[in-house]
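Trainee: Quick one: sequence plus predicted model below, questions after.
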Amino acid sequence: MDDDDSVRTSLVHLLSILPDYQIHSFTSGDAFLAATDRVGPGCLLLDLHMPGTTGIGVLEKLGRIDKRFETIVLTGEGDVTTAVQAMKLGAFDFLEKPCNHLRLLDTIDMAFSKLAASSRVVMRRAQALAKINSLSLRERDVLIGLMEGHSNKVIAHDLGISPRTIEIYRAKLMEKLDVRSLSEALGIAFAAGLYSDD
């Protein structure tokens, strides 16, 4: 987004050479923020100096409400302090206008690669969490005991049930998690963010 019509038009023309991307342009930070619900994940080219909500203001609001964008900050008045502030707020990179077109395209490509990697991590976490949520409370207790490195006997003692019952719960949780080894089960538990209380 940029409040300068000629810069915005030039960027849209340049980016139109990229295959399979939808390009949206906005005249202000406020216009973009009003449209975020209608815009899919992607790379945001953001001018810092705009009327209304500034580029820094947009970054601050995105940091609180939306992680779907990798942001490349563009400014004609770049300085180290502003660059550091933008990066602390989550900007992927900081380029001064006018910037080299090849460098801009390379930076956009890297931003999309990072976004894809982040999406894969989020998807893996969601899948792992869904599997963990399929466990009963007792199966989850057993899994936490296993995460702590305890034997079936120790877990049984801690939970006040027999080692044979622990074996049954352990078999059920392995089946629900669709794994064949304890290391796979632990991998799912950690990916889901399940930790013991210790």
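Mentor: Okay, I see it. Residues are numbered from 1 along each chain as shown.
Trainee: Going by C-alpha atoms from here, please, whenever you check contacts or count neighbours.
Mentor: OK.
Trainee: Report the secondary structure element holding Glu70.
Mentor: Using DSSP states H and E, Glu70 sits in strand 69-75.
Trainee: Give the helix, strand or coil label for the residue sitting nearest the centre point of the chain.
Mentor: Among the residues of the chain, the one closest to the centroid is Ser118, at 4.5 Å (C-alpha atoms, centre = their mean). Classification of Ser118 using DSSP: H, G, I helix; E, B strand; the rest coil returns helix.
Trainee: this is the other structure I want to compare:
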Amino acid sequence: MISQHFIVFIVDDEPAVRDSLALLLKQEGIFVQTFENAETFLNAYQPGHKGCIILDVRMPGIGGLQLQEKLLNYKNIMPIIFLTGHGDIPMSVRAIKAGAIDFLTKPITRVKLLASVQSAFLESEKLIEANKHNQDALSRLASLTKREHEVMMIAIQGYHNKEIASRLGISFRTVEIHRSNIMHKTGAINLLDLARIAYESGLNTST
């Protein structure tokens, strides 16, 4: 079980459920924080944690699916495991489509819960690494001028310098200078690498 530096955040309005889940996970050496509702969790929430969220669906105030939507707006990268006694197929489909890694029903066995948490930890590592790549890519592109950005977006679609010059109404030599500056500022080793950096930054490179 991967557990070092990972935290499981349990959000459930039933004290007995919170306590039993917390005890089970702590016995595996996993750090746990519990919350009685979505509001208290949001007040304590900080982006960037390694771990996952075990979330009940039906709670007073903000429900589990509503909390999931809010966390998407916060660009949350912690995987969410839904654990509920009131689930149905449409609800589970909605949760999974919105990015939940699992949708489990109460009561849950120790083996099944630990397997789901393990999968969530592995996914958390992947998401954190991907986020680091995205931030790195964004910082590289931030130094580009508006014109350099325009040249880059056309170049990574496969257009040659002469075509770029024609589309932007600038000289062939100016395009060469811009492309040289782009490669230097981004640290890209070739056009394919530049396209990767643009993609990892979240830019729509298909247009």
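Mentor: Done, it's in. A quick note: this is a predicted structure, and the numbers were derived from the prediction, not measured.
Trainee: Looking for the alignment partner of the residue nearest to the centre of the first structure in the second structure.
Mentor: Under the alignment (TM-score structural alignment), Ser118 of the first structure maps onto Leu127 of the second structure.
Trainee: now swap in Lys67 of the first structure and tell me
Mentor: Residue correspondence to the second structure (TM-score structural alignment): Lys67 of the first structure is matched to Asn76.
Trainee: What's the separation between that match and Gly29 of the second structure?
Mentor: Look at Asn76 of the second structure and Gly29 of the second structure: by C-alpha to C-alpha, to the nearest Å, they are 24 Å apart.
Trainee: Could you do Ile62 of the second structure as well?
Mentor: For Ile62 of the second structure relative to Gly29 of the second structure (C-alpha to C-alpha), the value is 30 Å.
Trainee: Likewise for Met153 of the second structure?
Mentor: Taking C-alpha to C-alpha, one finds Met153 of the second structure at 48 Å from Gly29 of the second structure.
Trainee: ok so, going back, the match of Ser118 of the first structure: what's it in contact with?
Mentor: Counting by C-alpha atoms under 8 Å, 6 or more residues apart in numbering, Leu127 of the second structure makes contact with Ile77, Met78.
Trainee: Work out for me the element the residue nearest to the match of Lys67 of the first structure when sequence neighbours are not counted sits within.
Mentor: Nearest residue to Asn76 of the second structure, sequence neighbours excluded (C-alpha to C-alpha, 6 or more residues apart in numbering): Pro47, at 6.2 Å. According to DSSP H and E, Pro47 of the second structure maps onto no helix or strand at all.
Trainee: In this structure Pro47 of the second structure contacts Leu71, no?
Mentor: No: Pro47 of the second structure is not in contact with Leu71 according to C-alpha atoms under 8 Å; the separation is 9.4 Å.
Trainee: between these two, who's got more neighbours?
Mentor: Using other C-alpha atoms under 10 Å, the more surrounded residue of Pro47 of the second structure and Leu71 is Leu71, with 17 against 11.
Trainee: Start from the N-terminal end of the first structure and give the helices.
Mentor: Secondary structure of the first structure (DSSP state H): helices at 5-15, 29-35, 55-65, 80-88, 101-133, 137-147, 152-159, 163-177, 182-191.
Trainee: ok now the third one, how far from the chain's centre?
Mentor: Relative to its chain's centre, helix 55-65 of the first structure lies at 15 Å (C-alpha atoms, centre = their mean, to the nearest Å).
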